[in-house]
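>>> Need coordinates for the following:
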Amino acid sequence: MHLKGWKHQLPGTNECPVCQEELCPSVPPSCPAGKVREHCGCCWECAVREGQPCDLHPERHFYGQCGDGLECVVQEEENISYGKTPEPLCVCSSRQAVCGTDRKTYRNSCQLQEAANRGRKRNLAIAHMGPCKKAPVIVSPPQDIITLEGHDIIFGCEVSSYPVAFLKWRKEGDSGFLPGDDSHIAIQARGGPQRYTITGWLQIQEIQKQDEGLYTCYSRNEFGQASASARLWVVPPDSPLAVYVQTHDVGIFDAEDDEEDVLEEGSTDFEPKQK
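This next block holds a predicted model:
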């Protein structure tokens, strides 16, 4: 691996040579984590980015130094794969999301600074701490389903927004939101799988022909609203088409890292089937 720094120590000593900046290697025009002086304090070099290995101790000069706003720390044991040796990585000192002047939410201030340093957004700055406030956007809409009478199905709908939006379901032709007073329909909403997203499910059990129709996921917060629809077709078991129908649950994600459940008022708490 290429060692950083100009000349490094003099051979056989811990001393740095006399600085001659005219002999320093050129530095790329855009360093994602900014520039730092190499350990002898003479030449500039690209700083180590967030998530990359770094030199934890001052006497080591192998990986390099972290950029501004980053600190070199050793990973916690639970975050290390089995059989691997812990190594120091550059970690952002701030863990809070920020909103950029480009109206984009960044995981932290270091990610925003990387975007600015890459050269495409030189004037990019922090507009305010916390995520950008925005209207709901449906990132995973419900999908059409064909199923047999008597089967159970689940529609899923994932929405991104801040503040987090509410999520409701409605069937075309009905005046109110589901589930209403229908005992074979249940709805659930849960934060996740990503930050600032909420996912809702509509479950219909023991489907009958009258359940066929268009179902819409509605989402709203103070900045706007969004919706997406999917159609349910119901095939009688004695239909010639029944042998070709295979019901699939859709819109379901792995709930292992989900946020706390948020149930809609009047809904039935059920556990969606996971793929």
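>>> Every contact and neighbour count from this point should use C-alpha atoms.
Noted.
>>> can you map out the strands along the stretch 1-150 of the chain?
Secondary structure of the stretch 1-150 of the chain by DSSP state E, counting those that start in this stretch: the strands cover 35-37, 44-46, 70-74, 88-92, 98-100, 105-106, 126-129, 134-140, 145-148.
>>> compare with the first, here's sequence two:
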Amino acid sequence: MRKFVFFSLLLVVYHCSIDARKPNPPPNPIFNDCSQCKPELCPQLTEVCKSGQVKDQCDCCTVCGKNEGEPCDVDIVNDDRQTHQKPFYTPHHGRCGNSLQCTLQKDEDSANNVVTDYAVCICQFKNAVCGEDGKTYRNKCHFDETMAGRSERFRIARDEPCDEAPKIMTSSQSAREKSGSDTILSCEVSGYPTPKIEWKFTTEDRQKTITLPSDHTSKSVQVRGGPDHYQVTSWLQITNLQTTDSGVYTCVAKNKLGKITSEIYLTVTGGREL
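Below is the predicted model of the structure:
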């Protein structure tokens, strides 16, 4: 009987020593600073939450959700702890608001060969929308943030930009060039539907106007979308300039809502005519 008790005690001691050597489970990176939730102690919200209300990192108090583009905390409660052992994941920013998702981004510093992880709130709706106020918003989240707290609130009229007449964003300045040189004129336009661009040339004496590039081998036109949404940019390249190229170059942008023009005066001087 004494032998049985002795071996039983040895077995208990053995198991206790094994358990003592086991590492403690890693603390929950999201809730390790949270105590028991007492809703009655939560501060009362007095500000307007542009992106709606969410629970704090302890799932206790109601707070304002983070807005589009603001830093946020990635919810890694169910992720592999081994891959998230970085101070970055310590919650201190907050959760994203309605229709927003906290998304990991990378900031690459090629000069110092450093890559930094960070997270921001990204809208889950990518398309621009048209409000009943006739204004275009970059997405639904932008619209909701703008409308929050307003006494007069509008609804989304349609899930696309509002119709907008063409607008010249930038264009080349008038210039003087030497004969035999090359030049490039540019014109950047916005509008919806996206405007179409064409170039016209009026001679210095204003007696003749033609649409370019026509049959001029020294002149070429290129068009591409951008640099932003619902914008278009066009370039007019002129090689081996001659004095006969002096005149007015007009960028013409138009869509169903109208037309707009930008005139660029080009003077070609000196050099030897070829």
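>>> For the two chains, what TM-score is obtained?
TM-score for the superposed chains, counting by TM-score structural alignment, normalised by the length of the second structure: 0.72, backed by 223 aligned residues with a CA RMSD of 2.6 Å.
>>> Output the strands of the stretch 1-150 of the first structure in JSON lines; the columns should cover distance to Cys16 of the first structure and mean neighbour count.
Formatted as JSON lines, the strands of the stretch 1-150 of the first structure follow (distance: least, CA to CA, whole Å; neighbours: other CA atoms under 10 Å):
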{"stretch": "strand 35-37", "distance to Cys16 of the first structure": "13", "mean neighbour count": "19"}
{"stretch": "strand 44-46", "distance to Cys16 of the first structure": "15", "mean neighbour count": "21"}
{"stretch": "strand 70-74", "distance to Cys16 of the first structure": "23", "mean neighbour count": "19"}
{"stretch": "strand 88-92", "distance to Cys16 of the first structure": "25", "mean neighbour count": "23"}
{"stretch": "strand 98-100", "distance to Cys16 of the first structure": "40", "mean neighbour count": "23"}
{"stretch": "strand 105-106", "distance to Cys16 of the first structure": "39", "mean neighbour count": "22"}
{"stretch": "strand 126-129", "distance to Cys16 of the first structure": "39", "mean neighbour count": "15"}
{"stretch": "strand 134-140", "distance to Cys16 of the first structure": "53", "mean neighbour count": "19"}
{"stretch": "strand 145-148", "distance to Cys16 of the first structure": "70", "mean neighbour count": "21"}
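>>> against the first structure, where does the strand ranked longest in the second structure fall?
Assignment by DSSP state E gives strand 258-269 as the longest strand of the second structure. With TM-score structural alignment applied, strand 258-269 of the second structure matches the range 224-235 in the first structure.
>>> tell me the contacts of the closest residue to Val252 of the second structure other than its chain neighbours?
Using CA to CA, 6 or more residues apart in numbering and skipping residues adjacent in sequence, the residue nearest Val252 of the second structure is Thr261, 4.6 Å away. Listed by CA atoms under 8 Å, 6 or more residues apart in numbering, the contact set of Thr261 of the second structure reads Ile168, Thr250, Cys251, Val252, Ala253.
>>> when you align them, which residue in the first structure goes with Glu177 of the second structure?
In the first structure, Glu177 of the second structure lands on Thr147 (TM-score structural alignment).
>>> Kindly report the same for Val63 of the second structure.
Using TM-score structural alignment, Val63 of the second structure pairs with Glu45 in the first structure.
>>> and the contacts of Thr261 of the second structure, which two are the farthest apart?
Ile168 and Thr250 (11.9 Å; CA to CA).
>>> shared neighbours of the two, which are they?
Going by CA under 8 Å, 6+ apart, residues that sit against Ile168 of the second structure and also against Thr250 are Thr261, Ser262.
>>> which SSE is the corresponding residue of the second structure for Glu158 of the first structure in?
Aligning on TM-score structural alignment places Glu158 of the first structure opposite Glu188 in the second structure. Taking DSSP states H and E as the criterion, Glu188 of the second structure maps to strand 183-192.
>>> on that earlier part again, now the match of strand 258-269 of the second structure on the second structure. Mean distance?
For stretch 224-235 of the first structure, the mean deviation from the second structure after alignment is 0.9 Å (mean CA distance after the TM-score superposition for the first structure).
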